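> sequence first, then the predicted structure, then my questions.
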Amino acid sequence: MSGKLKIHVDQDKCQGHARCKSLAPELFELDKFGNAHEIGDGSVPKELEDKAWLAQANCPEIAIEVIEE
């Protein structure tokens, strides 16, 4: 499996629990309302792939999409 991972936060689903930010602060940032956004274009460095999947699994609103390119 040589695909790169990208993450995307669905703004319609995010309720600002910020679990993703606490689990993977390198991948997510919070806006002034406390809702999460992917950092940059959402590309996930190889060494942070586990954190991307962990954040997705722990999102209570199922707002995080992990895309394999």
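On my side now, so go ahead.

> when you work out contacts or count neighbours from here on, use the C-alpha atoms and nothing else.
Fine.

> so what would you say the end-to-end distance of stretch 42-50 is?
End-to-end distance for stretch 42-50: 15 Å, by CA to CA, to the nearest Å.

> ok now it, how far from the chain's centre?
Remark: stretch 42-50 is offset 10 Å from the chain centroid, using CA atoms, centre = their mean, to the nearest Å.

> want to compare, so here's the second one:
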Amino acid sequence: MKVIVDLEACQGYACCMIEAPEVFDLDESAGKATVLEEAPPEERREQVEAAVRNCPARAISLENG
């Protein structure tokens, strides 16, 4: 799986950090999410999918592969 954050859509709500703190962080200077692990291991899938579902700006997506 590959994690993608649309920085144009991201509003910096940090919900992704709450759901998957090993995968996401917040760039405080830009006020946007950053991806710490672009290709997280499969055991983090549930957390990453929760981050995708709970992003108010719908700025996170997953590519399988």
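Everything's here; your move. Quantities reported herein were computed from a predicted structural model and do not represent experimental measurements.

> so what does the longest helix along structure 1 touch, helix or strand wise?
When structure 1 is parsed with DSSP state H, its longest helix is helix 49-58. With contacts defined as 3 or more CA pairs under 8 Å, 6 or more residues apart in numbering; DSSP states H and E, helix 49-58 of structure 1 has these neighbours: helix 19-23, strand 64-68.

> return the most buried member of the ones you listed.
helix 19-23 (a mean of 19; mean count of other CA atoms under 10 Å).

> flag every buried residue along the helix or strand following that helix.
Following helix 19-23 of structure 1 in sequence order, the next helix or strand is strand 28-30 (DSSP states H and E). By 16 or more other CA atoms under 10 Å, the buried positions in strand 28-30 of structure 1 come out as Phe28, Glu29, Leu30.

> save these as JSON lines, and put in distance to Ser43 of structure 1 too.
Converted to JSON lines, these look like this (distance: CA to CA, whole Å):
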{"residue": "Phe28", "distance to Ser43 of structure 1": "11"}
{"residue": "Glu29", "distance to Ser43 of structure 1": "14"}
{"residue": "Leu30", "distance to Ser43 of structure 1": "17"}
